[in-house]
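Asks: After the sequence you'll find the predicted model.
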Amino acid sequence: MADGGDELLLLVVTSDGVKRSVVISENVTYDCIDIYKQPGLEHPLLKTHKIQMKSSISRHELKLQTGKNETSTKRKIVCPNGTVPILRNTKEYVTNSQVFAEKHFHPLSADSPGTHIAGVRSSIGPFRGVQAWFSANALNVGKDQVSYSQIYIGSGSENQVNYISAGWTINPSLYGDQRVWAFGFWKGKDGKGCYNTACSGFVQVSKVIPIVGPIDLKPGVPGWFRYFIHQDINTGNWWITQLMQNSPDIDIGYWPKELFNLLENGANMVGVGGVVQASRSGSSPPMGNGNFPNGGRLDSGLFSNIEVLNSNYEQRKMNSFHVENLLDSEKCYGLRIGKVKPFHRNYLGFFFNYGGPGGNSCGV
């Protein structure tokens, strides 16, 4: 989550004792739910699922030079031991999340009219994970537009797709405002997808960082996401971990292996990048920070330290594998692969800049 804004802690006495709620803003409330009674476990495929409390994966420390004005996604919500923060869903939010999951989202290609992408992916799997550090920015996104940046893994077979992604989005139709929101998404064996905790499936484990939440950013000042999606080496569950600087990483939670039928032995594809969805009128929103990648490394949207876990859980730079560049609207968006030398003082590993202003002539 992000720095800025004071939480209002409310104590509500219920028949079960004391239930703690954290109010972030007028329309954003988290309830601290018993970890064993959280709604994610109500999925019919998880009737016999046993909660995994911690990821089995350890990872190499990454260091990122991002500049003096860095803000980070570090807002923490303090729930009592044995409970986890779950966003209080409205009926409108649940309904809208289902609409976006079913009609406005396709994981493997931009085949939806008005969808534009700028990023990279590799289909030379299997992969056990993907991680990156990437910037988030306040943008002017219309009510019927969407702009987001993500890391993702997936596998496809004939007409079936299993898919997991995480990152940040500005989606006024879904969240009801123009703020940046952290999100997670999955599509499983039943062909249905789900955002965050709008429906059952995702298991929240961290008591301080939820899978979904608003981030208040000042225009022109980026926030930073440091995410790692990976398959647990012992259980096969798929974890989302927030990578930290100068402190232990935080396992946010996971998507249980029972939800998927094509990810048992890893994912065939990994990728990172930005995506936008145009309005019905054909106007496309800005991507990244709204600038083309024609300047310095912080002048446009940035993905850095992009690494994957191969089939043997060995950590490798993503460009150790064949990487496909994805850019389908050069009029409105750009993509520039980074070329910083390994021993440069601001070494970012495998990185790229991306984004652009959007507009009315981006194509379909």
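Replies: Thanks, I have it.
Asks: Going by C-alpha atoms from here, please, whenever you check contacts or count neighbours.
Replies: Fine.
Asks: List the buried residues of stretch 186-197.
Replies: Judged by neighbour count (16 or more other C-alpha atoms under 10 Å), stretch 186-197 contains these buried residues: 186, 187, 188, 189, 193, 194, 195, 196, 197.
Asks: Span of that stretch from start to end?
Replies: Counting by C-alpha to C-alpha, to the nearest Å, you get 11 Å between the two ends of stretch 186-197.
Asks: Now do the longest helix anywhere in the chain: distance to the chain's middle.
Replies: The longest helix of the chain (DSSP state H) is helix 91-103. Its chain's C-alpha centre and that of helix 91-103 lie 17 Å apart, by C-alpha atoms, centre = their mean, to the nearest Å.
Asks: Switch the buried residues of stretch 186-197 over to a markdown table; also include distance to residue 40.
Replies: As requested, these are exported to a markdown table (distance: C-alpha to C-alpha, whole Å):
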| residue | distance to residue 40 |
| --- | --- |
| 186 | 13 |
| 187 | 14 |
| 188 | 14 |
| 189 | 16 |
| 193 | 13 |
| 194 | 11 |
| 195 | 12 |
| 196 | 10 |
| 197 | 7 |
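Asks: if we can go back for a sec, I would like the residues contacting the longest helix of the chain, please.
Replies: Residues from elsewhere that reach helix 91-103 (C-alpha atoms under 8 Å, 6 or more residues apart in numbering): 173, 174, 175, 192, 193, 194, 195, 198, 199.
Asks: What about those, which are in strands?
Replies: If you go by DSSP state E, the contacts of helix 91-103 have 193, 194, 195 in strands.
Asks: what about the first one, distance to residue 93?
Replies: By that I understand residue 193. Distance of residue 193 to residue 93, computed by C-alpha to C-alpha: 15 Å.
Asks: and if you look at the last one?
Replies: Relative to residue 93, residue 195 is positioned 10 Å away (criterion: C-alpha to C-alpha).
Asks: Run through the strands of the stretch 1-150 of the chain in chain order.
Replies: Using DSSP state E, counting those that start in this stretch, the strands of the stretch 1-150 of the chain run over 8-14, 17-25, 28-34, 83-87, 115-122, 129-136, 146-157.
Asks: okay, pairing it with this:
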Amino acid sequence: MDFKTKNHQSVNQTFQSMQQLYKLKKMIATRLQQINKPAIKTIQSSDGDIIDCVLTHKQPAFDHSLLKGEKPMDPPQSLRRHNQIENTSDHFQLWSLSGESCPDGTIPIRRITEEDILRAYSINSFGRKFAGPYVHEYAIVSEENNMFYGAEGAINVWTPYVESSKEFSVAQMWLVAGTPGKDLNSIETGWQVYPQLYGDYHTRFFIYWTGDDYKSTGCYNLMCPGFVQTNKKYVIGGTISTISTYKGKQYSMPLKILKDNKTGNWWLGYGYGSENLIGYWPSKLFTHLKHAANEVNFGGEIVNFKTTGSHTSTVMGSGNFPEEGFGKAAYIKNMQVIDDDYNLIPLKNPRHIVSNFYCYRTVQGDTNPKWGYHIYFGGHGKGKNCP
């Protein structure tokens, strides 16, 4: 091969690389345009997030084929009976501590960047759960085999250590219906540390949904059409500022999911007052959850990629085992479900499910009228008994 031929091939390879790069940039730009809607106002958060105040009727939800032409619904009167049972602060997120807020008629949305999408496994998979070669580990409490129309609980907030940027640590509550591995419907909320999704190790408030067992529907937060946000006080996917400390002050997020018996929509709330309803998952998104959930779960999860060849040192909860108790271990308190008469009731037959007892586990808390049914959960991952 002579010099001219080598040089020609090199030029062709460079040209092809430039074409591929241009194509990728164009695809990312198109995706960003789909997700990020025009802002009436922009707020710069101290954690580096850009918060766009978007008109409520222009939010991503209404790009969904089943929701086109609709407008955000008002919180139903039927949900006002669930009164607040503890004091909560609206300013539990970093972006709002400066005193900045979005105007009436808008909602705050965390702006997605090119870097966010480049961290994903593909443009099409951005914002969705990754079904890859990892070990999924959990320590949860499950209430099953009944008809559930909502649930609530206060989830203790920590910033757990996450070993690899691909891994995450989550504390959450979720309601499901359908068959796992086939047609599962799920709605989820809580907090998570997930570097690959957000580009940092902050503890963030999140939601997720799927209508087909995580195959092709649903996503985190507002990263795809679906969830309709109605409240301007909260950023879904935003950094949480109130973090618990070991043997120090403890913070929890009181979260609830409630089904509106008229529309079938599932409403998400922070705190226990109806004025703190954040938005809803439309019933149209689901098959089985059009009716009711048949399982409610509370607890922690991590994913273990075994990047060092052994068990991950990613921790769950506070990173301490539940036996250490208050101020040291993570907890979820006031765990309740909503029956078909729309009454809040304690868990009747809670089942503790732990994937690896020596790495992460749960313990039921002592009887306490202020805390209701509650658990401690978590663990430190890799260790003497968790190789």
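Replies: Arrived safely. Source: prediction; values computed, not measured.
Asks: before we move on, back to that, could you redo the strands of the stretch 1-150 of the first structure as TSV and give each row mean neighbour count and distance to residue 250 of the first structure?
Replies: Formatted as TSV, these follow (neighbours: other C-alpha atoms under 10 Å; distance: least, C-alpha to C-alpha, whole Å):
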stretch	mean neighbour count	distance to residue 250 of the first structure
strand 8-14	11	23
strand 17-25	17	20
strand 28-34	20	18
strand 83-87	26	13
strand 115-122	24	26
strand 129-136	27	14
strand 146-157	24	17
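Asks: Include distance to residue 360 of the first structure when you put the ones you listed into a markdown table, please.
Replies: Output for the strands of the stretch 1-150 of the first structure, formatted as a markdown table (distance: least, C-alpha to C-alpha, whole Å):
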| stretch | distance to residue 360 of the first structure |
| --- | --- |
| strand 8-14 | 42 |
| strand 17-25 | 34 |
| strand 28-34 | 33 |
| strand 83-87 | 35 |
| strand 115-122 | 13 |
| strand 129-136 | 23 |
| strand 146-157 | 15 |
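Asks: Who are the contact partners of the counterpart of residue 59 of the second structure in the first structure?
Replies: Matched by TM-score structural alignment, residue 59 of the second structure corresponds to residue 38 in the first structure. Counting by C-alpha under 8 Å, 6+ apart, residue 38 of the first structure makes contact with 84, 86, 203, 204.
Asks: The last one -> the second structure?
Replies: In the second structure, the residue paired with residue 204 of the first structure according to TM-score structural alignment is residue 229.
Asks: number of nearby residues for the closest residue to that match other than its chain neighbours?
Replies: Counting by C-alpha to C-alpha, 6 or more residues apart in numbering, residue 279 is the residue found nearest to residue 229 of the second structure once chain neighbours are left out, at 4.1 Å. Residues within reach of residue 279 of the second structure, counting by other C-alpha atoms under 10 Å, total 22.
Asks: check which helix or strand covers whatever residue of the first structure lines up with residue 279 of the second structure.
Replies: Counting by TM-score structural alignment, residue 279 of the second structure lines up with residue 253 in the first structure. In this structure, residue 253 of the first structure is located in strand 250-255 according to DSSP states H and E.
Asks: Return the distance of residue 221 of the second structure relative to residue 316 of the second structure.
Replies: From residue 221 of the second structure across to residue 316 of the second structure, the span is 21 Å (C-alpha to C-alpha).
Asks: again, but for residue 359 of the second structure
Replies: Going from residue 359 of the second structure to residue 316 of the second structure by C-alpha to C-alpha gives 9 Å.
Asks: tell me, what's touching those two both at once?
Replies: With C-alpha under 8 Å, 6+ apart, residue 359 of the second structure and residue 316 have common neighbours 379, 380, 381.
Asks: ranges for the helices of the stretch 101-250 of the first structure?
Replies: 172-175 (DSSP state H, counting those that start in this stretch).
Asks: can I assume residue 137 of the second structure is in contact with residue 355?
Replies: Yes: between residue 137 of the second structure and residue 355 there is a contact at 5.6 Å, judged by C-alpha atoms under 8 Å.
Asks: ok so, going back, which of the contacts of helix 91-103 of the first structure sits closest to residue 247 of the first structure?
Replies: When these are ranked by distance to residue 247 of the first structure (C-alpha to C-alpha), residue 195 comes first, at 28.3 Å.
Asks: hang on, the earlier thing: out of the strands of the stretch 1-150 of the first structure, which comes closest to residue 232 of the first structure?
Replies: It is, among these and with distance given as C-alpha to C-alpha, strand 129-136, at 9.2 Å.
Asks: where's that closest one relative to the chain centroid, distance-wise?
Replies: Per C-alpha atoms, centre = their mean, the centroid offset for strand 129-136 of the first structure relative to its chain is 9 Å.
Asks: quick one: that strand aligns where in the second structure?
Replies: Against the second structure, strand 129-136 of the first structure falls on residues 150-157 (TM-score structural alignment).
Asks: which residues touch that stretch?
Replies: For stretch 150-157 of the second structure, contacts defined as C-alpha under 8 Å, 6+ apart pick out 171-173, 175, 190-191, 242-244, 250-259, 266, 293, 296, 317, 330-339, 344.
Asks: which of these are buried?
Replies: Buried members of the contacts of stretch 150-157 of the second structure, scored by 16+ other C-alpha under 10 Å, are 171-173, 175, 190-191, 242, 244, 250-259, 266, 293, 296, 317, 330-339, 344.
Asks: in stretch 251-265 of the first structure, what counts as buried?
Replies: 251, 252, 253, 254, 255, 256, 257, 258, 259, 260, 262, 263.
Asks: Can you give me the end-to-end span of that stretch?
Replies: 21 Å.
Asks: corresponding residue for residue 175 of the first structure in the second structure?
Replies: Superposed on the second structure with TM-score structural alignment, residue 175 of the first structure falls opposite residue 198.
Asks: Residue 85 of the first structure against residue 213, yeah?
Replies: No: checked against C-alpha under 8 Å, the pair residue 85 of the first structure and residue 213 is beyond contact range at 10.4 Å.
Asks: hmm, back to that, turn the contacts of helix 91-103 of the first structure into JSON lines, columns for distance to residue 66 of the first structure.
Replies: JSON lines is the format used below for the contacts of helix 91-103 of the first structure (distance: C-alpha to C-alpha, whole Å):
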{"residue": "173", "distance to residue 66 of the first structure": "31"}
{"residue": "174", "distance to residue 66 of the first structure": "30"}
{"residue": "175", "distance to residue 66 of the first structure": "29"}
{"residue": "192", "distance to residue 66 of the first structure": "38"}
{"residue": "193", "distance to residue 66 of the first structure": "34"}
{"residue": "194", "distance to residue 66 of the first structure": "32"}
{"residue": "195", "distance to residue 66 of the first structure": "29"}
{"residue": "198", "distance to residue 66 of the first structure": "33"}
{"residue": "199", "distance to residue 66 of the first structure": "36"}
